[in-house]
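Participant: predicted model and sequence follow; I will ask about them next.
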Amino acid sequence: MSQPIRVLLQTTIPTAADDWHIGRFSQLAQTLAAASGADGAPLFEVTARDRGPVGQPDPVLSTLDRSGFDQLWLFAVDVGDGLHDADCEAIGRFRGRGGGVLVARDHMDLGCSICSLAGIGAANYFHTHNLDPDPARRQIDDRDTAYILWPNFHSGANGDWQHVVAVGEPHPVLHDPDEANGVLAYLPSHPHEGAVDAPAGDASARVIAQGRSKATGQAFNLAVAFESKDGGGRAIAQSTFHHFADYNWDPRLGCPSFVSEAPGDAIRQHPHALDATRRYVRNVALWLAGRDVAVA
C-alpha cells in the first residue's frame, strides 16, 4: 500500500474572514481528502492553512524544502505582499528536490507576489508585474466590472461552468473517462480570469488547456504544465484560483463582501461539470506526485 501523497493547500494572506482565506477552499480540501485508490486506501493527506503575518517569512512556506510535504497548492490571493523572499527561495528548493507545485492567481495584479517564484512565476502575466510580452494581449476583456482591468478574461459568471479545450496532445491532468473522447471538458467559470503562458525558452513548459471569453470570443490559456527537469518537481500555473474556490463550485457557500457580480448556478444544474472539476483536482494532485492518473 502506497503512503498518502502529502498535500499543502495554502493562501498568500493571513486569515481574514472577509477575504479569500483557506476556508473558502473547503470543497477542494474535502475532495482530495476523500479520494481513494483502487485498494481503497486514501490517496492524499491534506493540510490547509493561511500564511502567517505579512512582512516576515511564513513558518511553513519558508521551510517547505525541509518539510514532509510532497506538493504545494498555492492560492495567490494577495495584492503583492503575499510571499517573503525566504518563502520563494524555499519553494524553489522544494521544487528542486522533486516537490510538485500548483500556483493559482486571478485578474489584474491579484497574486502578483508569485512573480518571484523561480520558473513557474514567469508563466504568470499581470497588469503591472511581468507583463504579457505581446502588447496586443494587454487589453480589457471583461467590461462589466469596470474597476478590474486586464488581464481579466470573462469565461462566465461565478457559479457557472466553461468549456475546456485541450491544447496539443491531451495532457494527463485532462484525462476524463466519462467523456466520449476521454478528455475533460469543463471547469468552473469566472468573470475575470488571469493570464498564463509557457515562458519563452523553457522547453519543460507548455499550455495544456484553453477557454474562450464570453465577452469577446478571445481564446485564453487556462493552465500551463511544467514537466520535471533536472530532477525537479512538476508544476501547474492556473489562470485563476476560482477554479478551486467553494463559491465557484456552489455559490450558496458564500464569498467576500467585495465580490460585486451576480452569481450563476449552472454548475449546480449541470452536475457533470462539477464532477469534471473534481476529476481535474484529483488528476492534478496525482500528476504532480508523479503518479499514473489513469490507473490510480
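Facilitator: Yep, it's here. Numbering: from 1, shown residues only.

Participant: from here on, contacts and neighbour counts on C-alpha atoms
Facilitator: Fine.

Participant: grab the longest helix from this structure for me.
Facilitator: Using DSSP state H to define each element, the chain has its longest helix at helix 271-288.

Participant: from the contact counts, what lies against that one?
Facilitator: Where contact means 3 or more CA pairs under 8 Å, 6 or more residues apart in numbering; DSSP states H and E, helix 271-288 is packed against helix 26-34, strand 186-188, helix 266-269.

Participant: how far away is the closest residue to A219 other than its chain neighbours from N248?
Facilitator: Distances taken as CA to CA, 6 or more residues apart in numbering put R212 closest to A219, at 4.3 Å, once the chain neighbours are dropped. From R212 across to N248, the span is 17 Å (CA to CA, to the nearest Å).

Participant: out of the two, which sits in the more crowded spot?
Facilitator: N248 (31 against 20; other CA atoms under 10 Å).

Participant: does that one touch L187 like I think?
Facilitator: No: using CA atoms under 8 Å, N248 makes no contact with L187, being 9.6 Å away.

Participant: number of nearby residues for L9?
Facilitator: With other CA under 10 Å as criterion, L9 counts 20.

Participant: from N283, how far off is it?
Facilitator: Relative to N283, L9 is positioned 16 Å away (CA to CA).

Participant: most tightly packed of the helices and strands packed on helix 271-288?
Facilitator: Of all the helices and strands packed on helix 271-288, strand 186-188 has the most neighbours on average by mean count of other CA atoms under 10 Å, namely a mean of 25.

Participant: okay, one more to line up with it:
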Amino acid sequence: MTWQPMARQWPQQKIKWLAGLDTLKEHAAQQQRLTNLRLAKLESTAHELPVTSVADDLLSKANQSLTQHFEQAPACLVLTPFQPGIGQGQGKHRFLSANNLLDQLGNHLLDAQATRHEDHYALAIMILAASPAELATSLATFNTLLPLLELQRCERRARLLATLENEKWHKPVAAPLPQWGTVALAQTPVVREAHQALRSQLRLMETSVAAQPPLHALQHLAERKVAHQQATEQRLAAAQGNPANTGEVRNVQVRRVGPGNLQELRRQLLEGDKPGHEWIMCAGAILVGDQQALACVSELVGL
C-alpha cells in the first residue's frame, strides 16, 4: 500500500440504491395527475359556506379586545449595575444597592417620554440580590414572566460572573491525550446537503404515493383543525395553571404609583420604606403609561 493524493468524488456506491426509485417516481407522478383530476371535479360541485354575521361580529370584537389589552405597550426603562453611570465599581466588581437603585429610578422617571400635564401611572420593579449568583437566579425567575432585553443581558452577565467566581477555586485536570472519538460524517457539508436533498425527495414521494381521495383529505383537514383547536386550548390552560407563573417571589419587589404627572409620580415612588443597603447587587425597571397600558403588566406581577 502506498500513499496517494485525495480525490474528491461523489459516493456513488453508497447511494446506488437510488436507481430503484425511478418506478416510484413514475407512480408518484401518476397519483398526482389523478389527484388533480379529482380536485377539478370536486371544485365544480363544491359550494362556499357563508360566515354568519354573528360570527363576524364576535371575531371582530375578539380581535379588537386582543389588540387593546395586549398591544398597548407602556414606556419602559431598565437599570442594571453593569450600565455605565448607574452601577458603582469597575470591571467585574460592579454594585448597585437597592436604595441607590430606587433613587436612580426616581431621577430617570423625570426623563420619561410622556405628556407632563396629563395623569399617568408608574410601575416600579426592583430585583434584590446580594451576590451575582443570587441576582442571576432572581432575574431568571422574573424573565420567565416578563422578559426585558436589558434584564436578560444582566442575567447572562451575572451568571457568567457567578460561574467565574466558583470556577476559580477548581483546579483544572487535563484529560489524557490523544483520545479516540467518532467522525461527524453528518456535519460534512457535502454529506449534509445530499442528506437534506434526498430526505426532501423521499418525503415528497411519500406524500404523492399516499395521496388520498379529496373527501378523505378534507375530512383529515377538519380533524386536524379540531386537534389544533384542542391543542391551543390546552396550551392556554397550561400557561394559566403553570406553577412557575404563580406564587410570591421575595427578591422581586413591585410598586404601583399614580395617577399624576411625572413629578408627582417621582414623589410617590420615593415615599415610604426603602430597601436597605444590604442588597448590593440589584436591578430594576420602571414602566410609565396610562391605566389601560399598565393593566396587563400589573396583573402579571400581582398588583
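Facilitator: Perfect, I can see it now. Remember, it's a predicted structure, so these values are computed and weren't measured experimentally.

Participant: superposing both, give me the TM-score.
Facilitator: Once the chains are laid over each other, their TM-score by TM-score structural alignment, normalised by the length of structure 1 reads 0.18; 92 aligned residues with a CA RMSD of 6.4 Å.

Participant: can you get me a residue count around the nearest residue to Q27 of structure 1 once chain neighbours are set aside?
Facilitator: In this structure, Q27 of structure 1 finds its nearest non-sequential neighbour in D246, 5.8 Å apart by CA to CA, 6+ apart. Close neighbours of D246 of structure 1, defined as other CA under 10 Å, add up to 21.

Participant: hmm, T31 and D246 of structure 1 touching each other?
Facilitator: No: using CA under 8 Å, D246 of structure 1 makes no contact with T31, being 11.3 Å away.

Participant: right, and the residue nearest to A219 of structure 1 touches Y186 too?
Facilitator: No: if you go by CA under 8 Å, R212 of structure 1 and Y186 don't touch, sitting 12.0 Å apart.

Participant: shared neighbours of those two, anything?
Facilitator: Common neighbours of R212 of structure 1 and Y186 (criterion: CA atoms under 8 Å, 6 or more residues apart in numbering): H163.

Participant: residue ranges of the helices in the stretch 201-303 of structure 2, please?
Facilitator: 214-241, 262-270, 291-300 (DSSP state H, counting those that start in this stretch).

Participant: which helices and strands sit right next to the last one?
Facilitator: What it means is helix 291-300 of structure 2. Helix 291-300 of structure 2 packs on helix 53-70, strand 120-127, going by 3+ CA pairs under 8 Å, 6+ apart.

Participant: give the buried residues for the first one.
Facilitator: In this case it means helix 53-70 of structure 2. For helix 53-70 of structure 2, a neighbour-count test (16 or more other CA atoms under 10 Å) marks nothing as buried.

Participant: check the last one too.
Facilitator: If you call a residue buried by 16+ other CA under 10 Å, then strand 120-127 of structure 2 has these buried ones: 120-127.

Participant: on contacts alone, who are the packing partners of it?
Facilitator: Packing contacts for strand 120-127 of structure 2, counted by 3+ CA pairs under 8 Å, 6+ apart, involve helix 98-109, helix 132-145, strand 252-260, helix 262-270, strand 283-289, helix 291-300.

Participant: what do you get if the cut-off is 6 Å, keeping everything else the same?
Facilitator: strand 252-260, strand 283-289 (3 or more CA pairs under 6 Å, 6 or more residues apart in numbering; DSSP states H and E).

Participant: Serialize the ones you listed to a markdown table and add fields for distance to R199 of structure 2 and mean neighbour count.
Facilitator: Output for those, formatted as a markdown table (distance: least, CA to CA, whole Å; neighbours: other CA atoms under 10 Å):
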| stretch | distance to R199 of structure 2 | mean neighbour count |
| --- | --- | --- |
| strand 252-260 | 49 | 17 |
| strand 283-289 | 49 | 24 |
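
Participant: tabulate the ones you listed (JSON lines), appending distance to C296 of structure 2.
Facilitator: Converted to JSON lines, these look like this (distance: least, CA to CA, whole Å):
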{"stretch": "strand 252-260", "distance to C296 of structure 2": "13"}
{"stretch": "strand 283-289", "distance to C296 of structure 2": "12"}
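
Participant: compare the ones you listed and report which one is nearest to N99 of structure 2.
Facilitator: N99 of structure 2 lies closest, by CA to CA, to one member of those: strand 283-289, at 11.1 Å.

Participant: relative to strand 120-127, how tilted is the closest one?
Facilitator: Angle of strand 283-289 of structure 2 versus strand 120-127, following axes from the mean of the first three to the mean of the last three CA atoms, to 10 degrees, is 170 degrees.

Participant: so which residues lie in contact with strand 283-289 of structure 2, not counting its own?
Facilitator: With contact meaning CA atoms under 6 Å, 6 or more residues apart in numbering, strand 283-289 of structure 2 is reached by 74-80, 120-127.

Participant: which of these sit farthest apart?
Facilitator: Across these, no pair lies farther apart than T80 and H120, at 24.3 Å, counting by CA to CA.

Participant: returning to what we had before: please tabulate the helices and strands packed on helix 271-288 of structure 1 in JSON lines, including the columns distance to L74 of structure 1.
Facilitator: Putting these into JSON lines (distance: least, CA to CA, whole Å) gives the following:
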{"stretch": "helix 26-34", "distance to L74 of structure 1": "13"}
{"stretch": "strand 186-188", "distance to L74 of structure 1": "18"}
{"stretch": "helix 266-269", "distance to L74 of structure 1": "24"}
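
Participant: now for Q32 of structure 2, how many residues are close by?
Facilitator: Q32 of structure 2, neighbours per other CA under 10 Å, totals 16.

Participant: and it, how far is that from K25 of structure 2?
Facilitator: The spacing between Q32 of structure 2 and K25 of structure 2, counted by CA to CA, is 11 Å.

Participant: what of A55 of structure 2?
Facilitator: Per CA to CA, A55 of structure 2 is found 45 Å from K25 of structure 2.

Participant: doesn't F95 of structure 2 belong to a helix?
Facilitator: No: looking at F95 of structure 2 with DSSP: H, G, I helix; E, B strand; the rest coil, it is strand, so not inside a helix.

Participant: out of the helices and strands packed on helix 271-288 of structure 1, nearest to V196 of structure 1?
Facilitator: Among those, the nearest to V196 of structure 1 by CA to CA is strand 186-188 (16.2 Å).

Participant: packing partners of the closest one?
Facilitator: Packing partners of strand 186-188 of structure 1 (3+ CA pairs under 6 Å, 6+ apart): strand 161-163, helix 271-288.

Participant: these into CSV, with extra columns for distance to L102 of structure 1 and mean neighbour count?
Facilitator: Listed next are these as CSV, based on distance: least, CA to CA, whole Å; neighbours: other CA under 10 Å:
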stretch, distance to L102 of structure 1, mean neighbour count
strand 161-163, 21, 21
helix 271-288, 8, 21
